[in-house]
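1. I'll drop the sequence and a predicted model, then ask my questions.
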Amino acid sequence: MVADLRETSARPTTDDLPVTAETIETAAAGLRRYLPPSPLQYSRAFTAKAGCHVHLKIEGVQPTRSFKVRGALNKLIRIPPEQRAAGVITASAGNHGQGVAYAAAAFGVPATVYVPDNANPLKVQAIKRLGGRVVHFGRSYNEAYLEARRAQEAGDATFVHAFDDPDVVAGQGTLAVELLEQLDQLSEGVDTVLVPVGGGGLISGIARYLEARRPDVQVLGVEPSGADALSRSLEEERLVTLDHVATMADGLAASAPGPLTLRIARACVDGMIRVEESEMLRAIRLFFEWEHLLAEPAGAAALAALLYHHTPRASERVLVILSGANVTDDVMVRALRAR
């Protein structure tokens, strides 16, 4: 785990960031028309296992079974209607594409989603069911992204970035607004929030909001050891692009954070944890066996960090973000066999 980033002398100010607590709260108000709050549950099983108080924020029940729909909807809400009518275009490993297709359907506009050739077929099918047009291109998210950018420049559709966009980050940050409201209703508090990290949109939104409204809360990011671009970028205090990404967690398989998400992370994130593939598989199995719910590898990464890396105080109150449930059958079989 990275040393406490709050102790880093180079930790920048939040004053000039384009995402604020107010923009996140505005996004939360806008999303209430489209999305009910996702469940926040106290887990007796994981509390006993981890030796601390554990709440689970379960994003796998969102309409697209992932938190990504938050950012996509907020982006489309923020696009002027006449511009939005021309449609939207994006690149995605799967979950963001579903979110964009869902949001486009909500506004009755066309959506085109570029995906790499090896994209999760279940996620691709879901994008099509939601009305999105899918274009396969390249062997990686980055190749699909560059082709989508070229297509967008040749037309009138608005590009919806998977993570490095202020409106998308604000949309993902609505999860933090929601969890604080839910904790207040339960008369509960929180000391640490564990957040899975791909390109950094989710952790940027959550950390930005909590830094402003609850600065006493520690926000820790979680990455696969084979896709640890944000960890390396924070350690080296520069944007690091990985030459190779190796993880089954397609939702976390970003080769680099965005310039915006890295800026926010440097100012607001308190530390990072790397997890192994086998740990995510075991976390998927335990989540299924103990809570009878599904998580994909990206969705289970934060739970893996709690179980195998985070060393909590006995009275610590830890909130784990279960970010998505779009797990393939082969990964689920592997997880059920993992010990």
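-> Sure thing, it's come through.

2. alpha carbons only for contacts and neighbour counts from here, please
-> Fine.

3. list the buried residues for stretch 278-293?
-> Within stretch 278-293, the residues that count as buried by 16 or more other Cα atoms under 10 Å are E279, M280, L281, R282, A283, I284, R285, L286, F287, F288.

4. out of those, which sit inside helices?
-> Using DSSP state H, the subset of these located in helices is E279, M280, L281, R282, A283, I284, R285, L286, F287, F288.

5. could you dump the residues you listed to CSV with distance to A304?
-> Output for these, formatted as CSV (distance: Cα to Cα, whole Å):
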residue, distance to A304
E279, 6
M280, 5
L281, 8
R282, 8
A283, 5
I284, 8
R285, 11
L286, 10
F287, 10
F288, 13
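
6. out of those residues, who's nearest L202?
-> Proximity of these to L202 was ranked by Cα to Cα; the top entry is M280 with 18.6 Å.

7. pull the contacting residues for that closest one.
-> By Cα atoms under 8 Å, 6 or more residues apart in numbering, M280 lies in contact with P297, A298, A300, A301, L303, A304.

8. tell me which stretches of the stretch 51-200 of the chain form strands.
-> Along the stretch 51-200 of the chain, the segments classed as strands by DSSP state E, counting those that start in this stretch run 53-58, 88-91, 111-115, 133-136, 158-159, 192-196.

9. for T174, find the nearest of those strands.
-> Taking these one by one with Cα to Cα, strand 53-58 is closest: 12.5 Å.

10. just the angle for the closest one relative to strand 192-196, thanks.
-> 40 degrees (axes from the mean of the first three to the mean of the last three Cα atoms, to 10 degrees).

11. below is an additional structure, to be compared with the one above:
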Amino acid sequence: MTNTASIELPGHQLSVQLSDIISARELLDGVIVDTPMEHSRALGRMLGATVHLKAENLQRAGSFKVRGAYVRMARLTDEEKSRGVVAASAGNHAQGVALAAKKLGVEATIFMPRGVALPKLAATRDHGAEVILHGSNVDEALAEAQQFSDDSGAVFIHPFNHTHVVAGQGTIGLEILEQQPDVDTVVMGIGGGGLLAGAAVALKQQAAMQGRTIKLIGVQAENAAAYPPSLAADALVPLKGVRTIADGIAVGRPGEIPFEIIKELVDDVVTVSEDAIAKALIFLMERSKLIVEPAGAVGVAALMEGKLAELGINPRSVVAVLSGGNIDPMLMLRVIQHGLAAADRFLTVKLMLKDRPGELAIISKIIADTDANVIGVDHSRIGGELSMGNVSIVINMETKGSEHSALVLNSLRAEGYEPLVMN
């Protein structure tokens, strides 16, 4: 290893250092798994670079969260452990805390919003935590958890705003460099910032010791992007409303500790649309055979949307972190439909037809001749827009992309129909 005495390490005065992350990894030995690094040839062809996916969706409890939760709780005193821990989450942090508590023999109470997905609720309880449903969103559950901590003395385990949590999350950076030593660009999602901050310390400081640099790009959903305005203002700027399918990173205010590290070490933060996230999730299922939650797919969405090129980055070796795989099946169904529509592979049209025998058969033949696949038909004779003798038909079909969708629409129009696209 290069002698570091004459090297100015990036972020050398920050609250979390490389030594803290190395120490955290020792604590995690035997607790977590070193998740695989999957080569994505399809993404590589898009970027003209080598692209690997750090499959943290295959981590214990389904996400990176167990790393930070375990390190935070393992460093509690015996007296603190005897008081138990409390946390609030709609999913990944809850499961991480519950698993860590089970490993450490600590009593855990988790507050979750009443509308939490049943698979996440069941998984948290299966790890042995007491789950209390409270409020309609995570903020309300968080307030109740903090009140519980004040009243009971249980130690509150914050999902990202603690140095031990950041150090634990940063262990993923050590694995990335060991598994892909030539990496020059790393892309990952940001919610509160714990994962990105910890990974930034590990990656940037190790790269400096090797005499090279690594670009680190954070990604947020554009409807839950508190970091860009906060970085621009050099102050924490809370969002008034956060609405995104990427619930794992739906955080309205950066954490103070992660923010100080990210503004010092991270090269840039970009945002991606809901459509881009949905398309990335489908891409990962189809091309990499990986089930990833929307928050875990934002890094891939950024690559597919050409965000690196927009930043003027021309990488040779890229790693995108798939931070979690805990997706509710009902949300998965909606995201798949949305993603297919966004990619022009799911077409919904509405047509007004004469209410007479054979009309639907004619429409079906036109669509069949274009090689589109009808997967649903809704037929109605009642409605304010319908005149006597007419019927409304809504047809859902699978297509092969935008050109194929245009072919279907043009074929219908050529036969005198007026399809209204409803995607």
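-> Received, thanks. Just so it is clear, the model here is predicted, and its values are computed rather than measured.

12. overlay them and tell me the TM-score.
-> Superposed pair, TM-score by TM-score structural alignment, normalised by the length of the first structure: 0.91. Supporting alignment: 323 aligned residues with a Cα RMSD of 1.5 Å.

13. so what corresponds to L40 of the first structure in the second structure?
-> Alignment note (TM-score structural alignment): L40 of the first structure maps to M37 of the second structure.

14. with V217 of the first structure instead?
-> That one, V217 of the first structure, aligns with I214 by TM-score structural alignment.

15. what's near enough to touch its match?
-> Residues near I214 of the second structure by Cα under 8 Å, 6+ apart: V183, D184, T185, V186, L203, K204, A207.

16. if we use 7 Å, what do you get?
-> Going by Cα atoms under 7 Å, 6 or more residues apart in numbering, I214 of the second structure touches D184, T185, K204, A207.

17. can you count the residues close to the third one?
-> To tie it back to what came earlier, the one meant is K204 of the second structure. K204 of the second structure has 23 neighbours, counted by other Cα atoms under 10 Å.

18. quick check, L236 of the second structure in a strand?
-> No - looking at L236 of the second structure with DSSP: H, G, I helix; E, B strand; the rest coil, it is coil, so not inside a strand.

19. if I pick the nearest residue to Q218 of the first structure once chain neighbours are set aside, what's in contact with it?
-> Once flanking residues are discounted, Q218 of the first structure sits nearest to T192: 4.6 Å by Cα to Cα, 6 or more residues apart in numbering. Contact analysis of T192 of the first structure by Cα under 7 Å, 6+ apart lists V217, Q218, V219, R317, V318, L319.

20. what separation do you get for A208 of the second structure and A202 of the second structure?
-> Separation of A208 of the second structure from A202 of the second structure (Cα to Cα, to the nearest Å) stands at 10 Å.

21. quick one: map G255 of the second structure onto the first structure.
-> Using TM-score structural alignment, the partner of G255 of the second structure in the first structure is G258.

22. now the counterpart of H164 of the second structure in the first structure: closest residue in space that isn't a chain neighbour?
-> Counting by TM-score structural alignment, H164 of the second structure corresponds to D167 in the first structure. Leaving aside its chain neighbours, D167 of the first structure sits nearest to K75 (5.2 Å; criterion: Cα to Cα, 6+ apart).

23. for G99 of the first structure, see how far away the one you found is.
-> 11 Å.

24. so those two - more neighbours on which side?
-> Shown here are K75 of the first structure and G99; by other Cα under 10 Å, G99 has more neighbours (27 against 24).

25. that one reaches K68, doesn't it?
-> Yes - assessed by Cα atoms under 7 Å, G99 of the first structure is found in contact with K68 at 5.5 Å.

26. map P228 of the second structure onto the first structure.
-> Checking TM-score structural alignment: P228 of the second structure goes with S231.

27. host element of its match?
-> helix 229-236 (DSSP states H and E).

28. which residues are in contact with that helix?
-> L239, V240, T241, L242, S255, A256, P257, R266, M272.

29. residues of that helix that come out buried?
-> Here helix 229-236 of the first structure shows A229, L230, S231, R232, S233, L234, E235 as buried, counting by 16+ other Cα under 10 Å.

30. tell me, what residue is most central in the second structure?
-> A295 (1.0 Å; Cα atoms, centre = their mean).

31. for that residue, list the residues it contacts.
-> G189, A246, D247, G248, I249.

32. A strand includes it, no?
-> No - counting by three-state DSSP, A295 of the second structure falls outside a strand, being helix.

33. just tell me what it corresponds to in the first structure.
-> A295 of the second structure maps onto A298 in the first structure, by TM-score structural alignment.

34. find the nearest non-adjacent residue to its match, please.
-> Closest to A298 of the first structure by Cα to Cα, 6+ apart is A249, at 5.0 Å.

35. that neighbour against P297, yeah?
-> Yes - assessed by Cα under 7 Å, A249 of the first structure is found in contact with P297 at 4.9 Å.

36. between the two, which is the more surrounded one?
-> With neighbours defined as other Cα under 10 Å, A249 of the first structure and P297 compare such that P297 has more, 35 against 23.

37. ok, the more buried one - contacts?
-> M248, A249, M280, L281, I284.

38. what does the last one correspond to in the second structure?
-> Under the alignment (TM-score structural alignment), I284 of the first structure pairs with L281 in the second structure.

39. ok, that match to A108 of the second structure distance?
-> The separation that L281 of the second structure has from A108 of the second structure, given Cα to Cα, amounts to 32 Å.

40. alignment lookup: A69 of the second structure to the first structure.
-> Aligned against the first structure by TM-score structural alignment, A69 of the second structure finds its counterpart in A72.

41. how close does that match get to Y42 of the first structure?
-> A72 of the first structure is 28 Å from Y42 of the first structure, by Cα to Cα.
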